[in-house]
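S.K.: got a structure for you, letters missing:
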């Protein structure tokens, strides 16, 4: 009996060590994958606050919570299974699907820029919605739809950093990445959108310096939120253009991506003290320019060409 108990304990210890090693593998893989997706995470953080700009302050955190739940649902219920299945059965399909998503991001950003320049803003549609619940549902739906593309990019980048691992380890690592990034992104967004309330609370304290900080936050947060809404549009066109450039390289259409890379390298060599930052900036601007061209083309096809066709029919 004692011998059997010792053997059982040995087996339990061996299983515990194996489980610990598996956890370490998952944690290490998730860390590597999450680091590679950091760029898109920044974009996701910049994009989201614009969906609560102009809405009642008491509904900001509930709306952020709904978007976060939708984001996690996107990652775990839809993107994760499809990504794992495609990586095992049809890895060639991942890049085209990402390019379609990138084109949608470019279109959405270019459409908002066109609306701002032309005055044909969706704000008119928003003001016609008198039901707060309907307006909130509209904002959440738009945010979750945009998040789907960004989440797909995050998960695809993360998946690319997990070669040679078992299917179970990859799945566990992607779950860890999805949860960590969602909590991190929407936690930061929640703090950003409630910073004015924090400032209001600080402005009522006894300390003069604390009150000054509070008043600065109260005055500055509307400006920051508006700026973030514009940064979010820029982030969409940048990320979308970057996806398209990577897709072009994958399909052998390297002329435009190489031009962007070469220009970034030349600019970096011209300013060696800040070479890395300059190279990143030029690459980002090149990606944004490609994204803006593609998005503008889609906007023209969807919005402008039909109008010209209707005018031609009227004149005819």
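M.R.: It's in. This structure is a prediction, so every number in the text was calculated from the model and none was measured.
S.K.: switch to C-alpha atoms for all contacts and neighbour counts from now on
M.R.: Fine.
S.K.: leaving out chain neighbours, which residue sits closest to the residue nearest the centre of the chain?
M.R.: The geometric centre of the chain, computed from its C-alpha atoms, lies nearest to residue 44 (C-alpha atoms, centre = their mean), at 3.0 Å. By the measure of C-alpha to C-alpha, 6 or more residues apart in numbering, the closest residue to residue 44 outside its immediate chain neighbours is residue 150, 6.6 Å from it.
S.K.: show me the helices in this protein, by range?
M.R.: With DSSP state H, the ranges of helices along the chain come out as 2-36, 38-47, 60-73, 80-89, 94-118, 123-127, 132-160, 167-193, 195-202, 208-250, 255-270, 275-299, 305-315.
S.K.: check it against this one:
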């Protein structure tokens, strides 16, 4: 086992998949000579050359479209968009082409692309660099949406995504790139479907994805000091959502909280709770609760940014309310 930072795990996955298949390429702004804004492609330009590590112009719709066309011709592009905010510029190619071409061609054309992009708040990057748009991609038929919360999942899920014949939206978080964790020395693949129970418990289910999983784990540690045993679920995949794992957990704990950094309206939490109501309403001993960001553009001011975004303390306090402790 090796301890790798999140960005190092992603870099290793890139390196292995580029070495495995000459049809794998990477495309994006500053990913070549500079090695990427978050160092994910550091050193790969010198190793694989400019025809496989492609520095693109600042034109997300154009190079995403080129990558989609290349995938339909047999290539397997990893398309990096520097911030999920900028993915808005590529929605036409992602939603009208990548998501639909396999269906509209009756399976004769495939689009095996991976679109990697970080979102979420880091440190005063303001509203135009702090979006969380997972709900947008979740609502698009034909796309897979995954969002790893650990270096191991980042490594293994990216490898699986590159070899998948569906278009995969691979969502990261700007605050997790230096997060460290163990990754096996041998080649490892992680599934693109299925949630993980990352902490067993009996009193309440805490559900998170990417960064909010770590809030849930921290809150669970604090709850344990008070004799409360929280189960923590890492969704890992947002499309499809693993409703069966969620159902089994709630039938055990009878209480649930969903934590996310995104705003509440029409969000991941809304979809998860809708599924809970449909699947296991009569197993609930209390109403489901969401912990989420304020419904405002992310402020630049540090104090306002902190006030707008939830954290582990909010998860802990909300869990106590669900349990009737406050």
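M.R.: Great, that's in hand. This structure is a prediction, so every number in the text was calculated from the model and none was measured.
S.K.: TM-score for the pair, please.
M.R.: Superposed pair, TM-score by TM-score structural alignment, normalised by the length of structure 1: 0.26. Supporting alignment: 131 aligned residues with a C-alpha RMSD of 5.8 Å.
S.K.: related to what we said a few turns ago, what residues are up against the residue nearest to the centre of structure 1?
M.R.: Residue 44 of structure 1 makes contacts with 147, 150, 185, 232, 235, as judged by C-alpha atoms under 8 Å, 6 or more residues apart in numbering.
S.K.: mind giving me the ChimeraX select for the residues you listed, buried ones only?
M.R.: The ChimeraX command for the buried members of those (criterion: 16 or more other C-alpha atoms under 10 Å) is given here:
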select :147,150,185,232,235
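S.K.: and the contacts of residue 44 of structure 1, which two are furthest apart?
M.R.: Across the contacts of residue 44 of structure 1, no pair lies farther apart than 185 and 235, at 14.6 Å, counting by C-alpha to C-alpha.
S.K.: show me where structure 2 has its helices.
M.R.: For structure 2, the helices defined by DSSP H cover 6-20, 44-48, 60-72, 91, 101-104, 134-138, 151-163, 211-224, 243-253, 268-280, 302-308, 312-322.
S.K.: deepest-packed of those, please.
M.R.: Here the criterion is mean neighbour count by mean count of other C-alpha atoms under 10 Å, and of those the winner is helix 151-163, at a mean of 24.
S.K.: state the distance from the closest residue to residue 77 of structure 2 other than its chain neighbours to residue 15 of structure 2.
M.R.: Here the nearest residue to residue 77 of structure 2 in space, its sequence neighbours aside, is residue 25; by C-alpha to C-alpha, 6+ apart that works out to 4.8 Å. Counting by C-alpha to C-alpha, to the nearest Å, the gap from residue 25 of structure 2 to residue 15 of structure 2 is 10 Å.
S.K.: likewise residue 68 of structure 2?
M.R.: Applying C-alpha to C-alpha to residue 68 of structure 2 and residue 15 of structure 2 gives a distance of 21 Å.
S.K.: do residue 153 of structure 2 as well
M.R.: To residue 15 of structure 2, residue 153 of structure 2 is 16 Å away according to C-alpha to C-alpha.
S.K.: ditto for residue 181 of structure 2
M.R.: Taken as C-alpha to C-alpha, the spacing of residue 181 of structure 2 relative to residue 15 of structure 2 amounts to 19 Å.
S.K.: residue 77 of structure 2 now?
M.R.: Distance of residue 77 of structure 2 to residue 15 of structure 2, computed by C-alpha to C-alpha: 13 Å.
S.K.: try residue 154 of structure 2
M.R.: Residue 154 of structure 2 sits 13 Å away from residue 15 of structure 2, going by C-alpha to C-alpha.
S.K.: with residue 62 of structure 2 instead?
M.R.: As judged by C-alpha to C-alpha, residue 62 of structure 2 and residue 15 of structure 2 stand 25 Å apart.
S.K.: now do residue 278 of structure 2
M.R.: Computed with C-alpha to C-alpha, the distance linking residue 278 of structure 2 and residue 15 of structure 2 is 43 Å.
S.K.: now swap in residue 277 of structure 2 and tell me
M.R.: Residue 277 of structure 2 sits at a distance of 43 Å from residue 15 of structure 2 (criterion: C-alpha to C-alpha).
S.K.: do residue 306 of structure 2 as well
M.R.: Distance from residue 306 of structure 2 to residue 15 of structure 2, counting by C-alpha to C-alpha: 36 Å.
S.K.: lovely, talk soon.
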